[in-house]
Each structure stands twice: as structure tokens, then as C-alpha cells.
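Peer 1: Sequence and predicted model, in that order:
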Amino acid sequence: MKIAVVFGTRPEAIKLAPVIKQLQNRFETIVINSGQHHNLVQQIIDFFHIDVDYDLRAFVSKDRTLSQLSSMLIENLDRVYSEISPDLIIVQGDTMTTFTAAFVGFLQKKPVAHVEAGLRSFSKFAPFPEELMREMVGRLADLHFPPTKVDKENLLKENIRPDRIFLVGNTVVDALKLGSSLLDEKQVFKELSEYGITPDILKNKKLILITSHRRENIGEPLVKICQSIKHLAQKYPDFIFIWSTHPNPEVKSIISNYMKIKPDNIYITKPISYSTMIYLLSRTFLVITDSGGLQEESASLGIPVLVLRAVTERSVVIDAKAGFLVDSNRDKIEYYFKKFVEDKEFYEKVSNRGRNLFGDGTASIRIRKLLENDEVQRFIKQYPSTEKMNLEHIKEGIEIL
């Protein structure tokens, strides 16, 4: 069986890396990099030693609107699919790459499997455009791999066939485990030294890790976040605040402008590599972010997280009280920060709530086992004339408890 795995952004590449490793041991696996993110994805490819069969970066310009990006991706993915004729297409998450890869698969009547299916914020423009991208992939996909029971229920409420939904956990945990085994501490501190961050600094001070890149935070919300971080850094000089910035020009401009004058315990960095991010997370006291992946990673590692959004599609983190929605509200950010610093019992309770929310790190193995099943392979090979085939009975031994 020939499987095409498509990614184009850093989160997709991270979460599909363990899936690719599992599939390559069993199937003819063709890896396609759409080129949506250029340098950020290459870091992940190099770190996980992924062999890319089709790299479409040359066909995707950096300066383009979302409409232009979708057009470029559709044209080039259509060409690649026509050339390789995959039996199955695997996509992940909620990006433009995810949507167009699934859409072109549908147009060519190829079955599509969706990793990390079913997440919903129920707010059309938050996150934008990811919320609708993920919903549309939910209609296009044929096999759905939700990470949590909540995500599975979302799919069922949208009348996705129950026998096509397989609860497997989140491959973000698999990636964390795999990444931890690969990271090189010397390389980590070589990268951090560019910003004046030394082993002694990390050893002697508690670390706060910050990221913010969502489109809904660009503008006044990001200004408020900057003001909050500066105030916290002044108030808590025994902490260090490492802010890994996003390459988006608007994001960089706002942070650079409002952090020209800042306390010495704030370190503004370029996008931190995944290996360094894993290393820092293992030593982090608190994460402040609007990143979906970091919400999952923080909770899985037992790190409380303040979510810089009004709503989140990772609702399980909030429902479990492993993290808290603070939006760009300075009062909320500073209230919870103070609570974590001063109330040790509260901090420990929050830390323990998230550790098992996203599975045990074997989601990629479950996906591989599912695709090894004879009946699933028959479903894929006979597609699209498989509407009457029921896959419900093969879930035993595959779905996460």
C-alpha cells in the first residue's frame, strides 16, 4: 500500500514525524513537504531525520495571501498526486496545507486520513483560518483520528460516521518522547548562547516560556501582552522570561517596538528550534502562549499554561483546569501568575491535571496498527466504492482507553 503523508508547517511536521517513522517500517511511504513554512519546517525535517520525497517550496512564494497560497498548493499537490497515485493520503491538523491536501485528495477520489481530527473552538474566526480549515477537512476525510474523547464527540455531533472515527491520542506526546531521545544539549546551549542565555541562568532562575503568533492577537492584544510581560519581569526579578517570537513581520514589529526597553530578565529570541523548545519545557515553571501545540505539550509535561486566547479548540486543557484562558487581559495574566508563584499547593494541583489528557505516547503506533488491519486495507484499496463497509468492529485493541 502506498501512503502519501503531507505536511507544510512546523506543528504538522512535528506531529507527523512519529507517524512517518511508524509507517515507513510497514508501507511505501511518500513524504510531501508543501512548502507553506520554509525554514521552520526544515529544522524539523533535519531534527527527526525525515526523508522528503517531494519538496514544493520552490513553487510557493513567501509573500502571498491565503487565497494565493491555497491556489499554489492545490495546483502543485494535484500534480504530485497524479504522478504518484497514492492509495491513502494522511494530513494533520488545521492548516491551509491540511485543507488543500485533503481537498485535492477528494477531487482525485483518494481516501484521506485526518490526524488530530475533531478539535473545535466553535468560533469561526478564532483561530482564523484554522477553525474552518479543520471543520472542512472533517467533511473531506474518510478516516478520523481524534486525540481525545471530547474531539470524538465533536465529530459524532457533526454526523461523522462512528465506524470511521478512531480515538488514538495525540501524536504530540509521541513526538515529545522521540524528540527527547534525539536532542543534543550542546546544540541547545549553542543556540541559546546567541541570546545570552547560559546554563547558569537556567539553573539559578525559574523559567517562564512565552510565544504568541495567532492572527487574532496581532495589534492591540499583542501590545497588552507585551505590557503584561514587562510588568511581571519587573515585579519578579528572580524569574527569567524567554519569548520565542514568530517570523510573521507584524508580530516581530510589535514585539521589537514594545521590547526596545525591557528588564534584563526578558530574553527575546528568534523562533526556537524544536529540540531547544523540548529542553526548555523540561525546565519551565509556567508557559504563556496562544499556541495550540504548546498547550498540549505543557499539559502533557505537567506544566501549567496560561492561554492567550478568548477561546481554544484544546478545550480539554481548560476543562481539566490544567490551564486557564486569559486572552490578552493583563489582570487575568497577572492574577494567575501571582497565584502560581505564591500558592505551591495550587501549582501542584494544576500541574498534575494535564499529564494524561493526550494519551500515552503511542498514538502513532495505533495509527500504524489500524492501517495494517486487513479490512482497513480492503476499505482503502476498494475506495470510493466502500460506503457500505462498516469498520466499527476493528476498534478493539486500537482505540485508546
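Peer 2: Everything's here; your move. Numbering: from 1, shown residues only.

Peer 1: okay, CA-based contacts and neighbour counts for the rest of this
Peer 2: Will do.

Peer 1: what comes up buried for whichever strand or helix holds Val341?
Peer 2: Element membership for Val341 (DSSP states H and E) is helix 330-342. The neighbour-count check on helix 330-342 (16 or more other C-alpha atoms under 10 Å) flags 330, 332-334, 336-337, 340 as buried.

Peer 1: and stretch 190-206, how far apart are its ends?
Peer 2: 20 Å (C-alpha to C-alpha, to the nearest Å).

Peer 1: Would you agree Lys2 is in contact with Pro86?
Peer 2: Yes - counting by C-alpha atoms under 8 Å, Lys2 touches Pro86, with 5.2 Å between them.

Peer 1: Which of the two has more residues huddled nearby?
Peer 2: Pro86 (20 against 14; other C-alpha atoms under 10 Å).

Peer 1: also this one, for the comparison:
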Amino acid sequence: MVPVIKSFRADDAFETIVCNTAQHREMTDQVLEFFSLKGDYDLDIMQKEQSLNGLMGRLITKLDNVLEEVIPDIVLVHGDTSTCLAATLASFHKQIPVGHVEAGLRTYDFTQPFPEEMNRQVCDKLATLHFAPTDNAVAALLQEGVKSNSIFKTGNTIVDAVELALPMIKNNHPRIQQMDSWLNPSSRLILVTGHRRENFGKALLEVIGALKEISELDNVQLVYPVHLNPNVQDPVYDLLGNIYNLLLCDPLDYESFLWLMKRCDFIITDSGGIQEEATVLGKNVLITRNTTERQEAVTAGFVKLVGTDKGKIVKEAIHLLQQSPQKQDKDNPYGSGDAATQILNAVKTHFIV
């Protein structure tokens, strides 16, 4: 949402209030700082070992208080998080229009990703304005009966964010210097992430087994910023903790992570957003999921679904390692970096009409 916030704050037609629920504080705080932004509200919502239902209840209650105080004309939400769903429900209950950024992405499988697929579909049912990043997303919304005059194809704001951030990366950043000193310039570098609930347990063990086998290949290094959830941390550190060419580290700040994405040869992940960021950087991605709501990246040739089968992950990683390390010169299916401007103009049009 950073490019959207910046666009709206730069326009005198709007008073823009930013509410950070801090659902992912380790991500949101440092991103806001990197882009020199500050939220107007911080709900500090997270608790240890919280359930999804407990999180949702607290989100709706605290967001309700914010809406009572601010009385907004419209609420903009992004993506598929619990925050996105809670803000949509809280606004709907107060009959406040909602604009959903990144509307229309679908797997049509409520278990993959869980609970994000359900979150996104409910948000789109309740939203007034739908900012769809691609033709596929527009088509999904139309098929579900969403009125065409409420749908705006905008491209994805993640393209705006990456293009805004790349010139801001500083090579003297301490985390970047630390990683750069560990990396061997002559080795092929694979970036790894993983956090999906549906991959906890047996599926994650398969992925870990694949990473261990890949690490045994010649001239390869892997960097794995490990998600803080104990369901990820415990097996990853237990099984991959002492491999000389596999660096396990805490989650990275946005600047360092973007530098690493730019530096790596390809990525192994179950993330959604990374699939889109990789298209901006021209990187191949192996997705450790059986389905994706970002099919455009698959069709364009940036992304390949490999599931969580150890053999398939290793096979596809070897295939990519056998190719020359070079940026993929393909058209980006997620737009040209002007999504935030298009969203701003769509909201203006809504209020003028």
C-alpha cells in the first residue's frame, strides 16, 4: 500500500489516514520507516500463540473504534490478510464504502492459501470498488457477478513499490554488508522463503529435504530468512542448521530482502507477493504450492509450481542451475508501475459521480 498512501497524501483532494494494525509488525514497521512514512493509528494487535478467531475478534473491535473516531468516506484495504478482511467487515457494518486493492485473485480452493483465499473472496463480495491488477482478476470478478462499473484494472501496486525502492537500496546497509561478505561471487545463489500454514508439518519437511539435497550440489549457496513462526523455525533450524553453504537468518528488512532478490539467481518460496516482485526483477521462482492465485506469472514464464514433493523441487532447481544466470527478459504481466495513480483517479471518479 506504500505507493497508494504516497499518492493519496500528495493529493490535496484527500485527507489520508493510515491505520497500521501491526498484524505483521516485523514487516510493517521497517517498511514504513524505509519509505519515510508514519501511520496515524497503531493497533498493536499481535499476541503470542493467538488463534485466527481471536485475532479477527480483536481486529474488528479495534478497527471499529478507529472508524467511529475518523468517520471516513472510504476505506482502502489491500490483499488477503486477516487485517484486510476485518477492515472490510468493520466498514461494511458501518455502511462505509470499501475499495479493495488487489481484488479478484483466485485459486477457488479455500485450503490453498488458507485462510487468505476466503479472506479475499469475502472482501470482494463486500467491496464497493475493486482494483484488479490483471485481466484474469477482472474476469474472475465479472464471473462472480461483480458489477463492471465497480471494477478498475490498475496493474499491481507491488510493481510501483519495487520500482520506488530499487534506487533507495544502500550497499552499506549493515545486513546487506553482512550477507555480501558471506556470499561467493562465483557461486549460484538461491533465495528461499516459506511461511504458509498449509505447508506446516509433512509438507515443510519435504521442502527441507529438498533444500538439503540442493545444498549438496556443486557451486551453490542458499540464503533462507526463516519465518518467526515456531512451526517453521523449529524444523528448519533442526534439520538445516549446520550446512556450510546454507545461511539461515532472521527475517530481513525490506531493503535487504529486495537487494537479495536482485542478487540471487532464482527463488524457492510459497509466498504470493514474491511471485510479483520477481517479475519486476526478472527472476525465476519455484513455488512450493500446488496452486497459485497469481497465474499470470506462471503463464508469462517467471513462475513454476512445484508443490512440496522433494524430488520435483530438486529436479526443477537443477534445471534452473543448468541455465545461464541472466535476467528474464519478459513482459511484466502486473503492469508498468502506475497502479497507485490509477487507483487514485478511480476513487476521485467515484466521488465525482
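Peer 2: Nice, thanks for sending it over. This is a predicted model, so every value here is computed, not measured.

Peer 1: Over which residues of structure 2 does the helix holding Val341 of structure 1 lie when aligned?
Peer 2: With TM-score structural alignment applied, helix 330-342 of structure 1 matches the range 310-322 in structure 2.

Peer 1: what's that stretch in contact with?
Peer 2: 188, 206-207, 209-211, 213-214, 266, 286, 288, 306-307 (C-alpha atoms under 8 Å, 6 or more residues apart in numbering).

Peer 1: Emit the ChimeraX select command for whichever of the residues you listed are buried.
Peer 2: The ChimeraX command for the buried members of those (criterion: 16+ other C-alpha under 10 Å) is given here:
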select :188,206,207,209,210,211,214,266,286,288,306,307
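
Peer 1: mind putting the contacts of stretch 310-322 of structure 2 in a markdown table, secondary structure and distance to Cys249 of structure 2 included?
Peer 2: Shown next, in a markdown table, are these (DSSP: H, G, I helix; E, B strand; the rest coil; distance: C-alpha to C-alpha, whole Å):
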| residue | secondary structure | distance to Cys249 of structure 2 |
| --- | --- | --- |
| Arg188 | strand | 19 |
| Glu206 | helix | 20 |
| Val207 | helix | 17 |
| Gly209 | helix | 18 |
| Ala210 | helix | 19 |
| Leu211 | helix | 15 |
| Glu213 | helix | 19 |
| Ile214 | helix | 18 |
| Phe266 | strand | 18 |
| Leu286 | strand | 20 |
| Thr288 | coil | 20 |
| Val306 | coil | 24 |
| Gly307 | coil | 24 |
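
Peer 1: got the contacts of stretch 310-322 of structure 2 as a markdown table, with distance to Gly273 of structure 2 columns?
Peer 2: Formatted as a markdown table, the contacts of stretch 310-322 of structure 2 follow (distance: C-alpha to C-alpha, whole Å):
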| residue | distance to Gly273 of structure 2 |
| --- | --- |
| Arg188 | 23 |
| Glu206 | 23 |
| Val207 | 19 |
| Gly209 | 24 |
| Ala210 | 23 |
| Leu211 | 21 |
| Glu213 | 26 |
| Ile214 | 24 |
| Phe266 | 15 |
| Leu286 | 13 |
| Thr288 | 14 |
| Val306 | 17 |
| Gly307 | 17 |
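
Peer 1: and which of the contacts of stretch 310-322 of structure 2 is nearest to Met56 of structure 2?
Peer 2: Thr288 (27.2 Å; C-alpha to C-alpha).

Peer 1: circling back: which pair in the buried residues of helix 330-342 of structure 1 spans the largest distance?
Peer 2: Arg330 and Phe340, at 15.5 Å, using C-alpha to C-alpha across the buried residues of helix 330-342 of structure 1.

Peer 1: Residue range in structure 2 corresponding to the longest helix seen in structure 1, please.
Peer 2: Ranked by residue count and defined by DSSP state H, the top helix of structure 1 is helix 66-84. Taken onto structure 2 by TM-score structural alignment, helix 66-84 of structure 1 occupies residues 52-70 there.

Peer 1: hmm, back to that, and the next helix or strand after the helix holding Val341 of structure 1, what does it pack onto?
Peer 2: The helix or strand immediately downstream of helix 330-342 of structure 1 is helix 344-353, counting by DSSP H and E. Helix 344-353 of structure 1 sits against helix 330-342, with contacts defined as 3 or more C-alpha pairs under 8 Å, 6 or more residues apart in numbering; DSSP states H and E.

Peer 1: distance from the helix it packs on to structure 2 after superposition?
Peer 2: Following superposition, helix 330-342 of structure 1 is found to deviate from structure 2 by 1.7 Å on average (mean C-alpha distance after the TM-score superposition for structure 1).

Peer 1: tell me the angle that helix makes with helix 344-353.
Peer 2: 100 degrees (axes from the mean of the first three to the mean of the last three C-alpha atoms, to 10 degrees).
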